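# Build me a structure from this.
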Amino acid sequence: MIRDKSSANGSADAGLERVAIIGSGNWGSAIARIAASNAKANPRQFHPEIIMWTHEEDFEGRPLTEVINSTHENPRYLPHVNIGENVRAEKDLGKAVANATALIFVTPHQFLEATLEELSGKIRDGVRAVTLIKGVKVEGSDMTTFASVISSRLNIPCSALCGANIAQEVAMDLFSESTLGIPTSSSGDLESLPEVKLWKTLFQTPKFRIRVVADVEGVCLGGGLKNIISLAAGFIDGLGWGANAKAAIMRTGFMELHDFCLEFFPSTTSSTFLQESCGFGDIIASCIGGRNRKVAEAMVKTGKNISELEDTLLDGQKLQGALTARDIHNFLHARRDSVKRPGGYPLFEAVWNICYNNMEPEKLIDNL
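As a prediction, the model looks like this:
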């Protein structure tokens, strides 16, 4: 157990895990609500206060952090949901992590690098992390999961939590499940590992069930790549092509995701995608609901581009599926001479072409 700085004074807080959440969007706020409740329910393991690093912005004439701390709601990203009186929004990243022993990363993936740069030298020894960020980092022909990025940049172990988790539904205590990927080579009892005990105690509830796998990369990849598939499903909805077409797109997309991960990340396992919530479960949920499907449908029906719809439907937030589709396209282009899958990954490429190359959505199925 990591010892709190206050242990030298014999404080009752000595030895308790202290949690900081890096990010305060809808998913960050929803998971803060769960963590806050579980921290209070486990006073011998966790300090009750959950610090949520919040990008300061104006909300109806007041700083957002002030609004969150006075109302215990995040009206900007998760309105009408009490996230807990023991959640404290903090605009200063250094202050947010100063005493933290457990870091939860849930920022938009395009901001992660700058966040990690700012965190350098500011976290304590022995800190553990978990990422809820969906997407991948691509540099030329190299691709890295965000769990690996966090682990290597901060020199700390990083797990991953991902699944069929629509933030609003989780915040409403509707039943859902998620997958926790743990960085271990152990083939024994995963439930006995310290990382599992930490994160399951912090996240699991009767309505938010967690299964554990020793496949961090698979959990990260499933959560990122499924957003491309949900865009394709949204195009189908916008075209009005019906349930049969949508089912075909979901099946095709799942096979591309499965084969892509096994081809380029050989440490991943089929069972992660076939049996866990971070795999096919997340695809189903995202293709039925979720913002990527919603925006893709609107693209077809309105003729507006992604930037316009981000402003009107997402309040200026970036569409993660489109960014991931671009990253995957760039990666496949860089690897074009070594792709082993027969026919390549035509659905992933079609989604990129529709989002960034003005391809007509009706051509989505042409090369499948």
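
# contacts, neighbours, all on C-alpha from now
Noted.

# so what's residue 223 up against?
134-135, 162-163, 278-279, 282 (CA atoms under 8 Å, 6 or more residues apart in numbering).

# Now the buried members of these.
134-135, 162-163, 278-279, 282 (16 or more other CA atoms under 10 Å).

# Any chance of those in CSV with distance to residue 57 as columns?
What follows is the buried ones among the contacts of residue 223, written out as CSV (distance: CA to CA, whole Å):
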residue, distance to residue 57
134, 24
135, 25
162, 28
163, 29
278, 32
279, 35
282, 31
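
# What is the nearest of the residues you listed to residue 355?
Within the buried ones among the contacts of residue 223, distances to residue 355 taken as CA to CA reach their minimum at residue 135, with 16.6 Å.

# Please determine how far the nearest residue to that closest one once chain neighbours are set aside is located from residue 125.
Sequence neighbours aside, residue 224 is the residue nearest to residue 135 in space, at 3.9 Å (criterion: CA to CA, 6 or more residues apart in numbering). Relative to residue 125, residue 224 is positioned 29 Å away (CA to CA, to the nearest Å).

# Ok, residue 202 next?
On the measure of CA to CA, residue 202 and residue 125 end up 20 Å apart.

# sorry, back to before: now, which of the buried ones among the contacts of residue 223 sits nearest residue 16?
With CA to CA as the yardstick, the closest approach to residue 16 among the buried ones among the contacts of residue 223 comes from residue 162, at 25.7 Å.

# re the thing from before, between residue 202 and residue 125, which is the more surrounded one?
residue 202 (24 against 12; other CA atoms under 10 Å).

# So which elements touch the helix or strand containing that one?
According to DSSP states H and E, residue 202 maps onto helix 194-203. The contact analysis (3 or more CA pairs under 8 Å, 6 or more residues apart in numbering; DSSP states H and E) places helix 194-203 against helix 26-41, strand 208-213.

# Of the ones you listed, which stretch is the most buried?
helix 26-41 (a mean of 23; mean count of other CA atoms under 10 Å).

# Need the contact partners of the next helix or strand after that one.
Past helix 26-41, further along toward the C-terminus, the next helix or strand under DSSP H and E is strand 46-53. By CA under 8 Å, 6+ apart, the residues outside strand 46-53 that reach it are 13, 16-24, 32, 35-36, 39-40, 86-93, 96-97.

# For residue 357, give me its contacts.
Under the criterion of CA under 8 Å, 6+ apart, residue 357 has no neighbours.

# Same check on the one 3 residues further on?
Residue 360 is in contact with residue 354, counting by CA under 8 Å, 6+ apart.

# quick one: stretch 137-150 to chain centroid distance?
15 Å (CA atoms, centre = their mean, to the nearest Å).

# One more, please, to line up against the first structure:
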Amino acid sequence: MKRVVVMGAGSWGTALAILLNKNGNKVTLWCFSEEEKKVIEKTRENLSFLPGVLIPNDIEITSDFVEALFNKDIVVIAIPSKFVRDNMENFAPYINSKQIIVNASKGLENDTLLTMSQVISEVVPHCLVSTLSGPSHAEEVAKDIPTACVISSKSKKVAEIVQDTFMTPKFRVYTNPDLIGVELGGALKNVIALAAGIVDGLGFGDNTKAALMTRGMVEITRLGVAMGADFQTFNGLSGIGDLIVTCTSMHSRNRRAGILIGQGKSLEEALKEVKMVVEGVNSATAAYKLSKKYNVEMPIIQEIYKVLFEGKSPKEAVVDLMMRDKKIEHQKEEIHWNHYVSWEKE
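Have a look, this model is predicted:
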């Protein structure tokens, strides 16, 4: 049994607290506000973010982060990515080097272009940091619906400790040493999911979405490899696995926001209607900047950036993607033509 605190009582933080509690750990759930804490304590339910799911009575609820962090073995960070640095700076004086930090936030920092584990490591360099990622909608994890995820860390020992802490008969956890790849997959699939939602909102079909998801994963992989990731990571749970679920499920707030934009609503209107943090919006800017920094071709990312922040029509963005210069599907394919076909001489 581990003493675990989950910092952040959104849908994902609440679901992880319930999961960890079911797995026999002593769990504390930290809320941003005293008001939020009182509501959850009274109702034993997260009415704002995860309604209909009972929060066990033996999960301690607190809004005092000093109290929350005290004497814990594992600290789970389940805070929206744009708030991670500020909160970690508040937490840092109360986190010691023996505590393992598990980042459960999927995003990139717009100003620095860092992943969340890199942000956390900057603020608390004395701690070992890991990241949890994969196809894991909070609504399903909280209800014990089976899935599989991946934990990554620079330390094999840390990854295995976290794997043991989280793994249940309904929540299978793999380890992967490719921390940058795991985090990029988790962050960038949200941007592609926005695009997938826009495709749905425009009334296009399954063929369109399949093409978008496939080429979207090519772009994610292309950038990841340029940044030092292992391309095989993107074929795994934090890559194609997370991409599939986020682009196809109505649990996905990124897809829901995209649908509204595709139907003609502004970004502001879509975010207001979804009522929760849409990480793909935050990550789109960082993804666009990273494509420029590493000189990586990412046309889908470029178009979604223009739709979100430059007022480009979604229909126009689709036309521009479809009418790009003719390409070979795989960049290295040209040199292999002779292995597969023979050209007719005219």
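
# so what number do they get for TM-score?
Between these two chains, after superposing, the TM-score reads 0.87 (TM-score structural alignment, normalised by the length of the second structure); 318 aligned residues with a CA RMSD of 1.6 Å.

# Any idea which of the helices and strands packed on helix 194-203 of the first structure gets closest to residue 235 of the first structure?
helix 26-41 (24.1 Å).

# and for the closest one, what are the contacting residues?
Contacts of helix 26-41 of the first structure (CA under 8 Å, 6+ apart): 21-22, 45-50, 52, 74, 77-78, 82-84, 86-87, 106-107, 166-168, 170-171, 201-205.

# what do you get for stretch 173-183 of the first structure?
157-165, 169-170, 195-196, 207-219, 276-278.

# and for it, what span of the second structure is it aligned with?
Stretch 173-183 of the first structure corresponds to residues 144-154 of the second structure when matched by TM-score structural alignment.

# Which residue is the nearest non-sequential neighbour of the residue nearest the centre of the first structure?
Residue closest to the average C-alpha location in the first structure (CA atoms, centre = their mean): residue 133, at 3.0 Å. Take residue 133 of the first structure and drop its neighbours on the chain: the residue closest to it by CA to CA, 6+ apart is residue 106, 5.1 Å away.

# Can you tell me how far the residue in the second structure that the one you found lines up against is from residue 47 of the second structure?
Under the alignment (TM-score structural alignment), residue 106 of the first structure maps onto residue 78 of the second structure. Separation of residue 78 of the second structure from residue 47 of the second structure (CA to CA): 17 Å.

# Would you mind telling me which of those two has more residues around it?
Using other CA under 10 Å as the criterion, residue 78 of the second structure and residue 47 rank with residue 78 on top: 23 against 14.

# any chance you could map the helices in the stretch 51-200 of the second structure?
Along the stretch 51-200 of the second structure, counting by DSSP state H, counting those that start in this stretch, helices occupy 65-69, 84-91, 116-123, 138-141, 156-166, 179-201.

# what's downstream of the longest one, the next helix or strand?
Pointing back at helix 179-201 of the second structure there. helix 206-226.

# contacting residues around that following helix?
By CA under 8 Å, 6+ apart, helix 206-226 of the second structure touches 180-181, 184-185, 188-189, 192, 195-196, 199-200, 230-231, 234, 239-240, 243-244, 247, 290-291, 294, 296-298, 300.

# what's the angle between it and helix 179-201?
160 degrees (axes from the mean of the first three to the mean of the last three CA atoms, to 10 degrees).

# From the contact counts, what lies against the next helix or strand along the chain from helix 206-226 of the second structure?
Where DSSP H and E defines the elements, the next helix or strand beyond helix 206-226 of the second structure is helix 242-248. For helix 242-248 of the second structure, the contact count by 3+ CA pairs under 8 Å, 6+ apart identifies helix 179-201, helix 206-226, helix 253-262 as packing neighbours.

# Tabulate those in CSV, adding columns for distance to residue 274 of the second structure.
Output for those, formatted as CSV (distance: least, CA to CA, whole Å):
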stretch, distance to residue 274 of the second structure
helix 179-201, 13
helix 206-226, 21
helix 253-262, 6
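
# Could you find the counterpart of residue 104 of the second structure in the first structure?
Per TM-score structural alignment, residue 104 of the second structure is aligned with residue 132.

# Could you report the distance from the aligned partner of residue 285 of the first structure in the second structure to residue 186 of the second structure?
Matched to the second structure by TM-score structural alignment, residue 285 of the first structure sits across from residue 245. The spacing between residue 245 of the second structure and residue 186 of the second structure, counted by CA to CA, is 11 Å.

# try residue 231 of the second structure
The separation that residue 231 of the second structure has from residue 186 of the second structure, given CA to CA, amounts to 14 Å.

# same check, this time on residue 83 of the second structure
For residue 83 of the second structure, the distance to residue 186 of the second structure - CA to CA - is 17 Å.

# Kindly report the same for residue 71 of the second structure.
In terms of CA to CA, residue 71 of the second structure sits 30 Å off from residue 186 of the second structure.

# From residue 87 of the first structure, how far off is residue 70 of the first structure?
Computed as CA to CA, the residue 70 of the first structure to residue 87 of the first structure distance reads 11 Å.

# Report how many residues lie close to the match of residue 285 of the first structure.
19.

# distance of it from residue 193 of the second structure?
9 Å.

# Same check on residue 152 of the second structure?
Residue 152 of the second structure is 23 Å from residue 193 of the second structure, by CA to CA.

# neighbour count winner among these two?
Neighbours were counted for residue 152 of the second structure and for residue 193 using other CA under 10 Å; residue 193 has more, 32 against 28.

# pretty sure that one contacts residue 243?
Yes - counting by CA atoms under 8 Å, residue 193 of the second structure does reach residue 243; the two are 7.2 Å apart.

# Residue 268 of the second structure matches what in the first structure?
So residue 268 of the second structure corresponds to residue 307, using TM-score structural alignment.

# What of residue 233 of the second structure?
Looks like residue 233 of the second structure aligns to residue 272 there (TM-score structural alignment).

# Wait, that match touches residue 216, no?
No - applying CA under 8 Å, one finds residue 272 of the first structure not in contact with residue 216, separated by 9.7 Å.

# Tell me which of those two has more neighbours.
residue 216 (29 against 24).

# The more buried one - nearest residue in space that isn't next to it in sequence?
Nearest to residue 216 of the first structure is residue 181, by CA to CA, 6+ apart, at 4.2 Å.

# try residue 305 of the first structure
residue 299 (6.2 Å).

# OK, contacts around the one you found?
Applying CA under 8 Å, 6+ apart, the residues contacting residue 299 of the first structure are 235, 238, 305-306, 309.
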